[in-house]
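Novice: sequence and computational prediction follow.
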Amino acid sequence: MPSPAGAAASRAAVGHRAEVAPPPVRPPSGALYRRGAPLPPEVRPAGTGPGRPGGPGHRAGGRVVVVGAGNVGTIIGMRLADADVFDEVVLVDVDEGRAAGIALDLTHTAALSGFATRVRGAGTVEAAGAADYVVITAGKARQPGMSRSDLISSNAAIVGDVAARVADTSPRAVVVVVTNPLDEMTQHAWRASGFPPERVLGMAGVLDTARFRALASLGGTTRADRIEGWALGSHGEEMVIPLSQASADGRPLGPEVDAVVDRARGSGAEVVGLLRTGSAFLAPGTSAARMVLAMAADSGEVMPAAVLADGSYGIRDVYVGLPVRLGRGGVREIVELDLRPDELAALRAAADRIRERVGALAVPG
């Protein structure tokens, strides 16, 4: 295993822009890698530090296109509009009336929420216009009894088509994939778009980390936003939550943490089962918006995301959940945490399983 000093250094993600000089991931002492030691602000998971990207005083401008005006897309649009940092948010859906109706409904909240962002609906990616950021939520949602993998064939056709259209319409955009199965769909979108890998990333780690922190707080130890942790690996059964990096108010989590990890892995299915129809949308939508706001603010914030591995953690050439530093152009770099040998092995095993599923994906012609 690397020394604490060596592990604190980060490796540039594939396609890293040389002109960006990211702040170093440098803990104030070796305490960063003690079990339960607090992380310094620059390497805390999303939402653990003060303030928020896109807060008062920051206006990114530009346009965000959200493809899919279902529940998740609606929440993303609402969060982005409420942030009041973009010129325009466009919801795109094959049901153009639905997209336009939701956009108008959101527009009606402008005075209540205090934003000037324009919100409109469109029936196609082309009609939405060129975007700085595109969030892909389009696809079939899980139903009770379904796994994320059950969606792979049907959603691959949708995601591949959308990604190709985005490449034609917005050749400089950053794409955030939300469609399940997340890891496979993100790699598929990267291939279909032809974009450099730092501009195609998947939203999973932010959501899974938020779920872990929220569930850990239910025991009454402390508030969810005072719990730190990372959800890496796969958005599914091979999710890896390294407990060496988890803490509550800087202290190790209690003996119930293993049950919390298990519940976090199955939280998506738990919500599906309770809803009976449809799937989770509040936390997924908020998580995707959180990523876009961090990039638009060029914050350099470190978040877990599905990205193309570049050799960090001994993993290469597959999309897998890793900690990454985000900037205006997408992924600035992959950040390496000092994981225990068993945690590193689990992360590599998750990458291998994702690689198998990607290899078995029948790409529609």
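Specialist: Nice, thanks for sending it over.

Novice: CA atoms for contacts and neighbours, from now on please.
Specialist: Fine.

Novice: can you point out the buried residues in the longest helix along the chain?
Specialist: Counting residues, the longest helix found in the chain (DSSP state H) is helix 341-360. For helix 341-360, burial by neighbour count (16 or more other Cα atoms under 10 Å) applies to Glu343, Leu344, Ala346, Leu347, Arg348, Ala349, Ala350, Ala351, Asp352, Ile354, Arg355, Val358.

Novice: same check on stretch 61-71?
Specialist: Gly62, Arg63, Val64, Val65, Val66, Val67, Gly68, Ala69, Gly70, Asn71.

Novice: what of stretch 257-266?
Specialist: So stretch 257-266, judged by 16+ other Cα under 10 Å, has buried residues Val257, Val260, Val261, Arg263, Ala264, Arg265, Gly266.

Novice: ok, the buried residues of helix 341-360 vs Arg226, which is closest?
Specialist: Glu343 (22.7 Å; Cα to Cα).

Novice: excluding chain neighbours, what is closest to that closest one?
Specialist: Leaving aside its sequence neighbours, Glu343 sits nearest to Pro242 (Cα to Cα, 6 or more residues apart in numbering; 5.9 Å).

Novice: next, the contact list for the one you found, please.
Specialist: By Cα atoms under 8 Å, 6 or more residues apart in numbering, the contact set of Pro242 is Gly229, Trp230, Ala231, Leu339, Glu343.

Novice: wait, Asp84 sits on Ser113?
Specialist: No - with contact defined as Cα atoms under 8 Å, Asp84 does not count as touching Ser113 (9.1 Å).

Novice: and the comparison structure, right after this:
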Amino acid sequence: MKRIEDLLKESGITGGIPLDYCPVKLKEKNKVNLLALGDVGTTVLIGLRLLGADVISTIGICDIDESNMVRCEQEINQINYPFETQELPEVKMVGEEDLFDCDVLVFCASKAVPPLGSAGDVRMAQLSANGEIIARYGRLARERDFKGLVAVVSDPVDPLCRAFLNSAKLRPSQVQGYGLGVMNARALYFAGKDRRFSHYAAEGRAFGPHGEDLVIADSLTAYDDQLSRELTALTVDANMRVRELGFKPYIAPALSSAAISILLTLRGEWHYSSLYLGNEDKGAFLGMKNRMRGSGPEYEDVPLCEELYGRIKDAYENLCEIK
């Protein structure tokens, strides 16, 4: 049986860069900055303040709309428990010049948000415009000699991670993509509604990108390709079902993929995010179950049956081809 570690060799990649650097303060208070306060960024901000008191000291916010930034500083700091039973991270406004004065930068900036009614995988339509934005901030991180973690939330998550890494020239373990968490959450949602998929919660896994090449495995121990592909299709199309109702599907991604998963990263706990697999010339960010250790990110490298491994390999190689 094959494993994730076999992807590089079988894809013709030699000398993979090791993920051997921890860019955060594990299980300690981290200074977090968040870029862009649109629907996604604001929801991520709410999640981090409400859930992150144990691993976040302050949350800096930066947005091109100054009035929106002032509003968020006021409103989010007014979310509180009564009688000072729990101290929540303070939200502060920061300028772009101080954006990389932190331990974790959460990147939520987006230039192109597909309108309601858009067909197909709307995430990839955002690559060109958002790629230019993230490359600019990658160069800024390089100038600042940034040592922390960049958590990419904007779509398409995994190609944007690569664009940031290419421009910033940071260690690969300093960049992670936070898009897979909601795909696992959506798979759990559908598994809870159809008992044919009920074993997913205990046995299943999610792999790959936040998009059409997603791989949902109904079980690692008793993989059923037909069931897995059916559950994958339901999961991939879930965002379109929300769009058909006339709403943009940002709440679950902002919380499941971003806020919750970023906090689990800081706590050193298992979560879903994408890590870089490759060398300096060829590679891709691939979503998988992983955790941050003192020595750097560690991914779950379990034996995979031939059919499942083939699906993951196809997804990885397709990601490698995206420029």
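Specialist: Looks like it arrived, so ask away. Since this is a predicted model, take the numbers as computed values, not measurements.

Novice: circling back to that earlier point, tabulate the buried residues of helix 341-360 of structure 1 in a markdown table, adding columns for distance to Thr209 of structure 1.
Specialist: Formatted as a markdown table, the buried residues of helix 341-360 of structure 1 follow (distance: Cα to Cα, whole Å):
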| residue | distance to Thr209 of structure 1 |
| --- | --- |
| Glu343 | 16 |
| Leu344 | 17 |
| Ala346 | 17 |
| Leu347 | 15 |
| Arg348 | 19 |
| Ala349 | 19 |
| Ala350 | 16 |
| Ala351 | 18 |
| Asp352 | 21 |
| Ile354 | 19 |
| Arg355 | 22 |
| Val358 | 24 |
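
Novice: which parts of the stretch 201-350 of structure 1 are strands?
Specialist: Using DSSP state E, counting those that start in this stretch, the strands of the stretch 201-350 of structure 1 run over 227-228, 232-233, 239-240, 247-248, 302-310, 316-327, 330-334.

Novice: cool, and the stretch 51-200 of structure 2?
Specialist: Counting by DSSP E, counting those that start in this stretch, the strands of the stretch 51-200 of structure 2 are 56-62, 90-93, 104-107, 149-152, 175-177.

Novice: distance check, Arg316 of structure 1 against Leu344 of structure 1.
Specialist: Between Arg316 of structure 1 and Leu344 of structure 1 the computed distance is 14 Å (Cα to Cα, to the nearest Å).

Novice: repeat that for Ser287 of structure 1.
Specialist: For Ser287 of structure 1 relative to Leu344 of structure 1 (Cα to Cα), the value is 25 Å.

Novice: same check on Asp93 of structure 1?
Specialist: Taking Cα to Cα, one finds Asp93 of structure 1 at 40 Å from Leu344 of structure 1.

Novice: could you do Leu282 of structure 1 as well?
Specialist: Counting by Cα to Cα - Leu282 of structure 1 and Leu344 of structure 1 are separated by 31 Å.

Novice: aligned to the residue nearest to Glu343 of structure 1, what sits in structure 2?
Specialist: The alignment partner of Pro242 of structure 1 in structure 2, by TM-score structural alignment, is Ala217.

Novice: tally of neighbours for the aligned partner of Gly204 of structure 2 in structure 1?
Specialist: Matched by TM-score structural alignment, Gly204 of structure 2 corresponds to Gly229 in structure 1. When neighbours are defined as other Cα atoms under 10 Å, Gly229 of structure 1 has 25 of them.

Novice: check contacts around Gly229 of structure 1.
Specialist: Counted by Cα under 8 Å, 6+ apart, Gly229 of structure 1 has contacts Pro45, Thr209, Phe212, Arg213, Ile241, Pro242, Leu243, Gln245, Ala246, Ser247.

Novice: between which two of the residues you listed is the distance greatest?
Specialist: Taking Cα to Cα, the two most distant members of the contacts of Gly229 of structure 1 are Pro45 and Leu243; they sit 13.7 Å apart.

Novice: neighbour-wise, which of those two wins?
Specialist: Using other Cα under 10 Å as the criterion, Pro45 of structure 1 and Leu243 rank with Pro45 on top: 24 against 21.

Novice: so Leu322 of structure 1 makes contact with Ala306?
Specialist: Yes - with contact defined as Cα under 8 Å, Leu322 of structure 1 reaches Ala306; the gap is 6.3 Å.

Novice: on that earlier part again, Asp84 and Ser113 of structure 1: who's more crowded?
Specialist: The residue with more neighbours, out of Asp84 of structure 1 and Ser113, is Asp84; 23 against 15, by other Cα under 10 Å.

Novice: with adjacent residues omitted, what lies nearest to Leu37 of structure 2?
Specialist: Per Cα to Cα, 6+ apart, closest to Leu37 of structure 2 is Asp63, 6.0 Å.

Novice: ok, now how distant is the residue mapped onto Ala192 of structure 1 from structure 2 from Asp145 of structure 2?
Specialist: Alignment of Ala192 of structure 1 against structure 2 is given by TM-score structural alignment, with Ser167 as its counterpart. In this view, Ser167 of structure 2 and Asp145 of structure 2 are 12 Å apart by Cα to Cα.

Novice: who's more crowded, those two?
Specialist: Ser167 (17 against 13).

Novice: the helices in the stretch 101-250 of structure 2, which residues?
Specialist: 127-143, 157-168, 180-191, 200-203, 225-244 (DSSP state H, counting those that start in this stretch).

Novice: would a markdown table of these with distance to Glu269 of structure 2 be doable?
Specialist: Converted to a markdown table, those look like this (distance: least, Cα to Cα, whole Å):
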| stretch | distance to Glu269 of structure 2 |
| --- | --- |
| helix 127-143 | 26 |
| helix 157-168 | 21 |
| helix 180-191 | 13 |
| helix 200-203 | 17 |
| helix 225-244 | 24 |
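
Novice: please consider this matter closed, and thank you.
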